Structure formats: C-alpha cells, structure tokens
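Q: No sequence on hand, only this structure:
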C-alpha cells in the first residue's frame, strides 16, 4: 500500500486521528480533515514523526491537514481537489466525521438539532463519496471506501436517538454504494462499540446525569457489558479500517463490528 493516498475525515482526534496515524505508519499518504483547526497540527505531527516516513519535512508530504465541514458539499469537493493537487489523486476514503447530538429523548429533540446530526453524520459521508468518486480506481486499481458506523445503529441508546438513526442510515448507505460502485470500488463499514473517545466520555457523563451514579461507576457498568472486559481504543478501530483498505479485496457491503463482543453476528 506504500504510496497510496487516503482521505480521512474527522481526523483531529479520536478514531479519525488513530486511523490517520496507522495509515501513515503503513506508508500511505493521508489528507486529514476536520472542522477543528487542530487537524493541521495533527497532520504536521504525523508528517514529521518517525512513523511518517518524511522526517526531514522536505519533498512530498506524507500527511496534510485541511479544515473542512463535510456537511457542506463545497468543503467535501475542496478535500478531493486538495488531495489531487498534493498527492495526484485518491485511492481510499475513510468517512469518519460525526457529531453526537443532544442528550435528549428523540421526540423531545428540536428538529433543527436532529437535522444537524444528519447533515454531518449522513450527508457528510454522501458528500465525501460524491467528491472523491471520480478520483478513485485510477490506473485500473480498485478504490476503497470505509464509513464509520456505530454499535448504536444496532443497539439504540436512550438520549442518543438522532445519533443512532443517523448511523443506521450510514450503514444502509454503505450497502447501497457497495452495489452501485462495484466492481471499481469496495465499500464497507466499521461499527465501533464502546471506544474511549471524547464523544464516549460525553456519553458516560450523560449516563451519569440520568442515573445519579458517578462517571466512574458508569464506566465500570459499560465494561461489565463487554465480553473482552475493556473499553476499545482508537487503535482497535484503526486495525479494522487498515484491513478493509489494504486487504479484503473480496469484501464489500459488509459491516465489521469492533465492539469487544457486545454484539455478535
């Protein structure tokens, strides 16, 4: 996979950052994007780190960062244009950018907030696929798309109704795209479970508020649900994404659950 290019959205922190780090370490060139301006510093760190390959800061970059809001089609198009300018094209897309939404029952959530969740979580994926599709499969290669779903698409949680619905829509979109883009591109999803990210810490705090227990007690209750008896970390999801991007040539339209056994197939 050395020399191939991936666009990773939502890469300033959490799962997206872990995916970008893994890909750079494996020899990919990576365009990181996020609404968070810190994505540029993350990209510089990856580009100049020992795992990044360039080291001296000269020549073609191994990683670059772009501030972008993927809920806007024009920003997604700018990502594709930037990848083409810097790296000559795109071989893979990891559509990870997402927001959690408000901690309220779905029927009590204002429509504007539900729409915002879908604009980022669902339409953000669609915009990015539309933008990079013309660049995938160059020189006869097979393009790769991985979208990031969620355990909550299959196991809805009180207070996260908009998020759960948006991730279910993303996984349905993945299955449609897998059929429509074959055979020139594979399209799959990873569905993280309880991965210790900033979003999950917010969820633990919300659980604690609802239950009256402490955040640490909620953390222990979550771990008790996981057969592998621990929270996931970003590297666990990055491993799954790397498999789908770098191997898995006969795998498309599938969801790879990364949840420690909370749900089994």
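A: That came in fine, so what should we check first? Because the structure is predicted, anything quoted here is derived from the model rather than measured.
Q: Please count neighbours and contacts with C-alpha atoms only from this point.
A: Noted.
Q: what's residue 73 in contact with, if anything?
A: 124, 127, 128, 131 (Cα atoms under 8 Å, 6 or more residues apart in numbering).
Q: and the last one, how far is that from residue 14?
A: Distance from residue 131 to residue 14, counting by Cα to Cα, to the nearest Å: 24 Å.
Q: and what of the first one?
A: When distance is defined by Cα to Cα, residue 124 is 18 Å away from residue 14.
Q: Who has more neighbours out of those two?
A: residue 124 (26 against 19; other Cα atoms under 10 Å).
Q: For residue 181, which non-adjacent residue is closest in space?
A: residue 187 (7.9 Å; Cα to Cα, 6 or more residues apart in numbering).
Q: List of residues touching stretch 236-243?
A: Counting by Cα under 8 Å, 6+ apart, 15, 18, 19, 22, 23, 94, 146, 190, 192, 256, 258 sit against stretch 236-243.
Q: Please compare the first structure with the one that follows:
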C-alpha cells in the first residue's frame, strides 16, 4: 500500500486516478480547487483537500497536514494543468502567467513542500504534454500552454540530476490527446483516441513501478498528434 498525492483531481485524468488508486487499496490525498467531486464519491482511503497550487500561501496548508498526520509520501503526481488556447498577440500577461503559475510554479512549490516527507525510493511523476517536447508538432494558439509544459520537462530533468544520490526519482510523461473536459474546451468536437480512465491507468501503473527503470526521463505517451 502506497501513500499517494495527486493534484488536479476534480475532473479528467486526475479524477480517474484517484478512483483507480483507491480501488487498488492505496492511500490517496487528492488536491484540487474543488474537492466536491472526490468527496461525493465517498471512497476508501481517500482524503480530499481544497487546494489551489497556483497560490503559494496555500502550500503551508499541505505541509501542516502532512506533519499533523505524520504521513510519508511514496508517490507525487503533479497532474493539475491549465490550458489556454488563444492567438499569441491576444494573450495578456496575466493569462500567460496563469499558465506558468499552474503548470510550472505550482508544481515547483508543491514538490518543495512534499520532498521532506518523501522516501528515498519515492517517485515524482510530472504530467506534461507532447506540445512541450522539443521538435514535436506544434499547434497555433498554444504558445503559453506548450511553453509552460516544456519548462516542466526541463525542470524534471534537473531535479532527477539534483536528487539522483538521495532520491526520490523524477520522471515526466508527455501526453498526447486524451478525451477530457479540458481538451473539449480547447478543441470542441475533437475526438481523442484515449479516454481519461485509460490514461489514468497508464499513469498509475507507471508511478508505481516506473522509477525502477527510469529517472530523469521524458516518456512520450501518445498514439496521435496532438
């Protein structure tokens, strides 16, 4: 049984991962700005906290919870994401910053908060996008989103190097298109080849065993582009 923290759990892949980890008997701390979707499920071994990773003032809430519960953490999955589809010239600085606040700085602050509670054989899995992979096919309107996801990839590589002697392991999954609410909002009518539940199962399996084989690696998880 593992102690797992997942961000972005109110819908999509994060929501499905919470259910799968719970069904498999693991302890899950689900973090999202809206905890109701998880709370309403009344799942075994799941605690839902309302938590905005883009607000640094809330990081102390997580540290305090882990300290009071005397919890060690085996797996951290930074799954929360913010997708903006808008022509570059029309993007405000606030909108661009919001992408980085959620997709990069949120993951930074959360990882810093969780690391003191992680075991040497722990595993941090960052969820990026094919749009953030250098040389991949790019799409107009995704300059803020894709550049932030590219930053998350490089961050993962750097942390794996920095913690290679002490652990935990750090890996990043660059996902292709998955049928989620976020994708539908950005690309109405687009039909992705994979469901949120299918991708959630892949990520869960990788988070449980991938650190035995990989550290500091970018794994492209995509059957199509996007």
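A: Received it, and whenever you're ready, just let me know what you need. None of these values were measured; they are calculated from a predicted model.
Q: Let me see the TM-score of these two.
A: Here the superposed chains carry a TM-score of 0.89, computed using TM-score structural alignment, normalised by the length of the second structure; 221 aligned residues with a Cα RMSD of 1.9 Å.
Q: Out of the contacts of residue 73 of the first structure, flag the one nearest to residue 152 of the first structure.
A: residue 124 (18.4 Å; Cα to Cα).
Q: Could you pull up the residues touching the closest one?
A: By Cα under 8 Å, 6+ apart, the residues touching residue 124 of the first structure are 70, 71, 72, 73, 76, 95, 97.
Q: How many neighbouring residues does the fifth one have?
A: Looking back up the chat, that one is residue 76 of the first structure. Neighbour number of residue 76 of the first structure under other Cα under 10 Å is 25.
Q: In three-state terms, label it for me.
A: helix (DSSP: H, G, I helix; E, B strand; the rest coil).
Q: nearest to residue 206 of the first structure, of the contacts of stretch 236-243 of the first structure?
A: Using Cα to Cα, the contacts of stretch 236-243 of the first structure come closest to residue 206 of the first structure at residue 192, 19.0 Å.
Q: any idea what that closest one aligns with in the second structure?
A: Here residue 192 of the first structure is matched to residue 175 in the second structure, going by TM-score structural alignment.
Q: Which residues are in contact with its match?
A: Residue 175 of the second structure touches 127, 128, 129, 130, 220, 221, 222, counting by Cα under 8 Å, 6+ apart.
Q: Need the buried ones from the residues you listed selected in PyMOL.
A: Buried members of those, defined by 16 or more other Cα atoms under 10 Å, are picked up in PyMOL with:
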select buried, resi 127+128+129+130+221+222
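Q: which ones among the contacts of residue 175 of the second structure are found in strands?
A: 127, 128, 129, 220, 221 (DSSP state E).
Q: Reformat these into TSV and put distance to residue 141 of the second structure next to each item.
A: Listed next are those as TSV, based on distance: Cα to Cα, whole Å:
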residue	distance to residue 141 of the second structure
127	20
128	17
129	15
220	22
221	22
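Q: Longest helix in the first structure, please.
A: The longest helix of the first structure (DSSP state H) is helix 161-180.
Q: corresponding residues in the second structure for that helix?
A: Under TM-score structural alignment, the match for helix 161-180 of the first structure is residues 143-162.
Q: got it, and stretch 252-260 of the first structure?
A: Going by TM-score structural alignment: stretch 252-260 of the first structure matches residues 215-223.
Q: Distance from the chain centre to that stretch, please.
A: Offset of stretch 215-223 of the second structure from its chain centre (Cα atoms, centre = their mean, to the nearest Å): 14 Å.
Q: And the helices in the second structure?
A: With DSSP H as the criterion, the second structure has helices spanning 12-23, 36-39, 59-69, 93-100, 106-114, 143-162, 181-186, 196-209.
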